[in-house]
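# Sequence and predicted structure, then a few things I'm wondering about:
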Amino acid sequence: MDIKQYLDSTYLKTAEQSSISEDKNIEIVKNAINEAISERFKLIMIRPEYIVLAKKAIDVSNSKLLVGTVIDFPKGVSSTEDKCKEALTAINNDVDELDYVIDYEAFKRNELDYVKNQVVECTKLGLSHNKVVKWIIEIAALNNHEIVQITALIKNCVISNFNESQYDKVFVKSSTGFYVTQDGSPNGATFSAIKLMIENAFPLPVKASGGVKSYEDAIQMINLGVKRIGTSSAKEIANNEITNSDY
């Protein structure tokens, strides 16, 4: 097994969030892109404004690295129209994968028709342009019952509206890594939550993001059945090194 082909190397902080200049943040993004190229990871996950930068570096290096970006990140409360507009810009910049944040607050308010329509329309946009689509459900904001229900909602929307050949291109993803929990509990992927997601997403694939910080954790996630792992510690995980990263 090549663990690097499971790893989406991730850098999603803004300059403001890191308390650094935009120039310094761009330097970090460039380093992350170049590392992902040299380490031959599956994908680099970056904010939309850096897609073109990544694509240029990949072309120069003749690399097979994929580029993913986040849509309506990190809260997911924008309208379906605005989500699609942001996604289309990323598509026009030649992104490979779109990670939408689902409106989990609307889901919790039981606005299910709205959420279902959002899943269908945004997924349709991605698949029609041959992009992989992932839906971030933000498990730290949900209880176990809600994790089961929102995962099943996404699965049922896909099964009801798309061809079986497309199922493997629509993921359910655990976390943004930016949600702030009230009690200091984990804000990323946990083994218990991932088990629930895998059980209720099938036949859709699952991505574990946030909280996977060691080679052992990554292997355990893969053994559970996840197909991708989002982490800012991809190199450390691949080399079985210790990381202090918060994502």
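Ah, there it is. Residues are numbered from 1 along each chain as shown.
# CA atoms for contacts and neighbours, from now on please.
Noted.
# how much space between the residue nearest in space to the middle of the chain and residue 134?
By Cα atoms, centre = their mean, the chain has its centre lying nearest to residue 99, at 4.8 Å. Distance of residue 99 to residue 134, computed by Cα to Cα, to the nearest Å: 5 Å.
# Check residue 96 too.
Residue 96 is 11 Å from residue 134, by Cα to Cα.
# hmm, back to that, I figured the residue nearest to the centre of the chain was touching residue 131, is that so?
No. Contact criterion Cα atoms under 8 Å: residue 99 and residue 131 do not qualify, at 10.3 Å.
# For residue 126, give me its contacts.
Residue 126 is in contact with 87, 91, 98, 132, 133, counting by Cα atoms under 8 Å, 6 or more residues apart in numbering.
# and here's the other structure:
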Amino acid sequence: MYRDELAAHIDHTVLGPETTWTDTKRVLDEAAEHEMNACIPPCYVAEAAQYAPDVTLATVIGFPHGQNAPAAKREEAVVADEDGADELDVVINVGRLKSLETGTVQEELAGVVAATPLPVKVIIETALLSDDEKHAACEAAEAAGADMVKTSTGFADSGAMVADVELMSEYLPVKASGGVGSYEDAMAMLDAGAERIGASSGVEILEGAPE
């Protein structure tokens, strides 16, 4: 895939616990220069929307563990929308899912979906789930009306895996995130069925792509 085409598939990301506004501006500048999207912390969305109005802004909800109260997740979504976010990446409640409370998980996700008109990607944190649980998570996301499912927060022991992307793409479009650091990594995920790549190495990925 050529560089210009690949750029639109990348969410250039900065979400570390020490992320500053300076870090965020760097990612926004790189995203704007290379025509990528950006995924940034919620606290910087309002500033980012003014600073880089032409960059598609994703932000995270219930990040990174997903254990926020459902009402708090809904409010996070509303605030992100008001601040100027274009997309929401919401972390599933893994504990609820593992306790077989799939109805509760679906209801919570549906509440976030209903809270704003923004597209919602559901982060299922594949490294923590069995294959059966991955299927259950994707089913809940699909039933809740989510737009995409996303592999990882980047804070678990591992990130995106080709087999997981293949499984998840049976349900919804997939964002492969976590450990995707090169053009070859990105293409492996896209070939497996991913439609979006989440990576802090967006520039490096594009530099490896043919022009």
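Looks like it arrived, so ask away. In this text, all values refer to a predicted model and were calculated from it rather than measured experimentally.
# Let's verify residue 134 of the first structure: helix, strand, or coil?
Recorded secondary structure, residue 134 of the first structure: strand (DSSP: H, G, I helix; E, B strand; the rest coil).
# In the second structure, what residue corresponds to residue 29 of the first structure?
With TM-score structural alignment defining the correspondence, residue 29 of the first structure maps onto residue 24 in the second structure.
# so that match touches residue 18, yeah?
No. With contacts counted by Cα under 8 Å, residue 24 of the second structure stays clear of residue 18, the gap being 10.8 Å.
# Compare those two (neighbour count), which wins?
Per other Cα atoms under 10 Å, whichever of residue 24 of the second structure and residue 18 has more neighbours is residue 24, with 22 against 8.
# Now for that one: which residues touch it?
14, 40, 44, 48.
# Return a selection command, for use in ChimeraX, containing the buried ones of the contacts of residue 126 of the first structure.
Restricted to buried positions by 16 or more other Cα atoms under 10 Å, the ChimeraX selection for these reads:
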select :87,91,98,132,133
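# And the contacts of residue 126 of the first structure, which is closest to residue 124 of the first structure?
residue 133 (9.2 Å; Cα to Cα).
# Against residue 220 of the first structure, how distant is the closest one?
24 Å.
# before we move on, what about residue 171 of the first structure?
Residue 171 of the first structure is 19 Å from residue 220 of the first structure, by Cα to Cα.
# With residue 161 of the first structure instead?
Distance from residue 161 of the first structure to residue 220 of the first structure, by Cα to Cα: 32 Å.
# What of residue 56 of the first structure?
35 Å.
# Now residue 52 of the first structure: closest residue in space, sequence neighbours ignored.
Among residues not flanking residue 52 of the first structure along the chain, residue 93 sits closest, at 6.2 Å (Cα to Cα, 6 or more residues apart in numbering).
# Look at the closest residue to residue 158 of the second structure other than its chain neighbours and say how many residues are nearby.
Among residues not flanking residue 158 of the second structure along the chain, residue 127 sits closest, at 5.7 Å (Cα to Cα, 6+ apart). Using other Cα under 10 Å, the number of residues around residue 127 of the second structure comes to 19.
# And residue 127 of the second structure? What does it align with in the first structure?
The alignment partner of residue 127 of the second structure in the first structure, by TM-score structural alignment, is residue 140.
# so who does its match touch?
Contacts of residue 140 of the first structure by Cα under 8 Å, 6+ apart are 175, 179, 181, 186, 187, 188.
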